[in-house]
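In: Predicted coordinates and the sequence they were generated for:
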Amino acid sequence: MAGGTSVTKEPASDLFAARFNDAGFAVLAFDHRRFGESGGAPRQVVRVNEQVADWHAAIEYAATLPDVDPDRISVWGFSLAGGHIFHVAADQPRLACAIAQTPLVDGRAVAPHALRAMTPLAALRLFGRGVADALGGLAGRPPLLVPTAGARGAVASLTTPDAMDGDQALDPDRRHANWEQTVAARIALQIGRYRPGRHASRDTVPAAGRRL
């Protein structure tokens, strides 16, 4: 199990993992590299291929754990990680089930909606910061970070009307003070091109999903 974009396991997958565990499932919750308790630098940088590789590594590790049946492993992710699930399920036909909650399936379809939720100035500033971040990364400079979510008019990765709902739902009491809710701005240049749904066949693996 893993969360999307900068959502780490403590405020997200751990909440669901506890319920699964109470129902008798063994759960391996992890953070993608460069986020949360996982290693990797520079921090807060999303690299899709690396994150998909992290899923494969987690599955391989889970299969080695005591009392785990390699033929009964399932994967669960939401948002950006939900999109990764399609890649993973297509490449791992041995999986018992793949669960994608509100997944990012087609960035090209989502991008116009996300842009409409931004003010023109904020959109220009976000993409300008994304270009500067990408170029800076090539030069070895630290990432230029933006909030993962923000109100309309903010320079943030997502400013749709429900953008702030995730934070309020996952950490309403502000218990996770170490949760870094930022992401490298270069993500603005990537999401519109990410279309994991194209790579998955419906009959690859039993799947459960939900779109809201």
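Out: In hand now; what should we look at?
In: C-alpha from now on. contacts and neighbour counts both.
Out: OK.
In: Make sure residue 75 is actually in contact with residue 1.
Out: Yes: taking contacts as Cα atoms under 8 Å, residue 75 lies within contact range of residue 1: 6.1 Å.
In: Okay, buried residues for the longest helix along the chain please.
Out: Ranked by number of residues, the top helix in the chain under DSSP state H is helix 120-138. Within helix 120-138, the residues that qualify as buried by neighbour count (16 or more other Cα atoms under 10 Å) are 122, 123, 126, 127, 129, 130, 131, 133, 134, 137.
In: and if you look at stretch 68-75?
Out: Within stretch 68-75, the residues that count as buried by 16+ other Cα under 10 Å are 70, 73, 74, 75.
In: wait, what's in contact with the last one?
Out: The contact partners of residue 75, by Cα atoms under 8 Å, 6 or more residues apart in numbering, come to 1, 85, 95, 97, 98, 99.
In: again, only this time at 7 Å
Out: Residues near residue 75 by Cα atoms under 7 Å, 6 or more residues apart in numbering: 1, 97, 98, 99.
In: Buried only: go through these for me.
Out: For the contacts of residue 75, burial is judged from neighbour counts taken by 16+ other Cα under 10 Å, and it is met by 1, 97, 98, 99.
In: and which of those residues is nearest to residue 151?
Out: Closest approach between these and residue 151, by Cα to Cα: residue 1, at 28.3 Å.
In: so what's the closest one up against?
Out: Under the criterion of Cα under 7 Å, 6+ apart, the neighbours of residue 1 are 13, 28, 29, 30, 75, 76, 77.
In: second one coming, line it up with the first:
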Amino acid sequence: MTERTERVAFRSPGMAWDLAGILHLPADFDENRSYPAIVSVHPIGSCKEQTAGDVYARALAEAGYVVLVFDASYQGESGGSPRLIEDPAQRVEDIRVAIDHLVTLPYVDAERIGGIGVCGGGGYVINATMTDRRLKAVTSITGVNFGRLSREAFSGHDPIDALERMAAQRTAEARGEDTRVDDLLPPSVKAGREAGLTDIDVLEATDYYKTERGRTAGGMTSVVFSRRAAAIGWDAFFDAERLLTRPLLVVIGDRPGGFGAYRDGQEIYGRAASKDKRLLVVEDTSHYDLYDRPEPTRQAIRAATEFFGAHL
């Protein structure tokens, strides 16, 4: 049995643009029944058609859930201008807007909504769960705290210098200069190695996003440089010791890389106030193995299905 899909567009009152999403529905879906639902949140630089959708949303729909995966504001097929902005606060608000849409669907049980996210999406959905009590349980798949990553590797471990340069660039753009757009990855694994890059996460991200393995039209790995300042001042895990009380599942691989999912997973597992929290460390597995490789994703999906089955 396979899931059914339905393309949707939605927004909340006062929002100036639509979010574009795909509803993944169980194969035997009956609109007269009531289903638990899950919001699936894509990684940084990704889109609804990649891992959060074609791997995790699909599998959870096959397990009987209604799953909504959507493009972030300013990205993919969703609205918002300028394009190619990665704003953590907006990403979390997008999750709330997705829940707004789910609770209007007559076949969704509003008391049984969970969240799952991959990479940066894992950090975003954890953060959303701390402040939106409509989320009853949360799963992070190789989740990354994008604020921490932005302050460290993504700013050359000099966030103040990065903020100065971002401020100068934004001023230049406000005065009419062209927008600076940076690609977060090299054009190919070969090019990355030739440039001296050795980090497993950078090279495997390139293999996923820059080849037929994961490349899609909506999955852009580029960002507007001047708008990255907001991420430097943001923290996915702020006050988790008090606010993260919902059941939590953290899935990470045991082969750490520069994006820091291993350390972030261990950190949030330790800090969360959740009485029911679980940590799965998948052996011989890297960050990007958990995007689409059969055996690591099989283990992650099995754990997520059992976890949501217990809590939704």
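Out: Now that the structure is in, tell me what you want to look at. Worth saying up front: this structure is predicted, and the values here are computed from it rather than measured.
In: how many other residues sit next to the counterpart of residue 3 of structure 1 in structure 2?
Out: Residue mapping for residue 3 of structure 1 onto structure 2 gives residue 42, with TM-score structural alignment as the criterion. Residues within reach of residue 42 of structure 2, counting by other Cα atoms under 10 Å, total 30.
In: Identify the spatial nearest neighbour of residue 9 of structure 2, chain neighbours not counted.
Out: Closest residue in space to residue 9 of structure 2, ignoring its immediate chain neighbours: residue 20 at 4.6 Å, by Cα to Cα, 6 or more residues apart in numbering.
In: Helix or strand: which one has the residue nearest in space to the middle of structure 2?
Out: Among the residues of structure 2, the one closest to the centroid is residue 121, at 1.6 Å (Cα atoms, centre = their mean). Following DSSP states H and E, the helix or strand that holds residue 121 of structure 2 is helix 120-131.
In: Give me the mean distance between that helix and structure 1.
Out: Here helix 120-131 of structure 2 is compared with structure 1 after superposition; its mean distance to the aligned residues, by mean Cα distance after the TM-score superposition for structure 1, is 1.6 Å.
In: And the contacts of that helix?
Out: Contacts with helix 120-131 of structure 2, where a contact means Cα under 7 Å, 6+ apart, come from 41-44, 91-92, 95, 115-117, 135, 138, 140-146, 236-237, 243-244.
In: so it corresponds to what in structure 1?
Out: When helix 120-131 of structure 2 is compared against structure 1 (TM-score structural alignment), it corresponds to residues 80-91.
In: quick one: the strand or helix carrying the residue nearest to residue 9 of structure 2 aligns where in structure 1?
Out: Assignment of secondary structure by DSSP H and E places residue 20 of structure 2 within strand 19-25. Strand 19-25 of structure 2 corresponds to no residues in structure 1, going by TM-score structural alignment.
In: now the helices: where do they sit in structure 1?
Out: In order along the chain, structure 1 carries the following helices (DSSP H): 13-22, 48-62, 80-91, 107-116, 120-138, 165-170.
In: The second one aligns to what range in structure 2?
Out: So that's helix 48-62 of structure 1. Using TM-score structural alignment, the residues of structure 2 aligned to helix 48-62 of structure 1 are 88-102.
In: Name the residues of that stretch that come out as buried.
Out: Going through stretch 88-102 of structure 2 with 16+ other Cα under 10 Å, the ones that come out buried are 88-89, 91-102.
In: and what of stretch 81-92 of structure 1?
Out: If you call a residue buried by 16+ other Cα under 10 Å, then stretch 81-92 of structure 1 has these buried ones: 81, 82, 83, 84, 85, 86, 87, 88, 89, 90.
In: Give me the neighbour count for residue 210 of structure 1.
Out: Using other Cα under 10 Å as the criterion, residue 210 of structure 1 is surrounded by 10 other residues.
In: list the contacts for the alignment partner in structure 2 of it?
Out: In structure 2, residue 210 of structure 1 lines up with residue 251, judged by TM-score structural alignment. Contacts for residue 251 of structure 2 (Cα under 7 Å, 6+ apart) come out as 140, 141, 142, 279, 280, 281, 300.
In: Now do the contacts for the fourth one.
Out: Contacts for residue 279 of structure 2 (Cα under 7 Å, 6+ apart) come out as 249, 250, 251, 269.
In: mind running it again at 10 Å?
Out: 139-140, 248-252, 265-266, 268-270, 303 (Cα atoms under 10 Å, 6 or more residues apart in numbering).
In: give me the number of residues near the aligned partner of residue 24 of structure 1 in structure 2?
Out: Alignment note (TM-score structural alignment): residue 24 of structure 1 maps to residue 64 of structure 2. Other residues lying near residue 64 of structure 2 total 20 when counted by other Cα under 10 Å.
In: now the aligned partner of residue 134 of structure 1 in structure 2: how far from residue 179 of structure 2?
Out: Residue 134 of structure 1 is assigned residue 170 in structure 2 as its aligned equivalent, the criterion being TM-score structural alignment. Computed with Cα to Cα, to the nearest Å, the distance linking residue 170 of structure 2 and residue 179 of structure 2 is 8 Å.
In: on that earlier part again, tell me what the strand holding residue 20 of structure 2 is packed against?
Out: Using 3 or more Cα pairs under 10 Å, 6 or more residues apart in numbering; DSSP states H and E, the elements in contact with strand 19-25 of structure 2 are strand 4-10, strand 35-41, helix 58-62, strand 66-70, helix 88-102.
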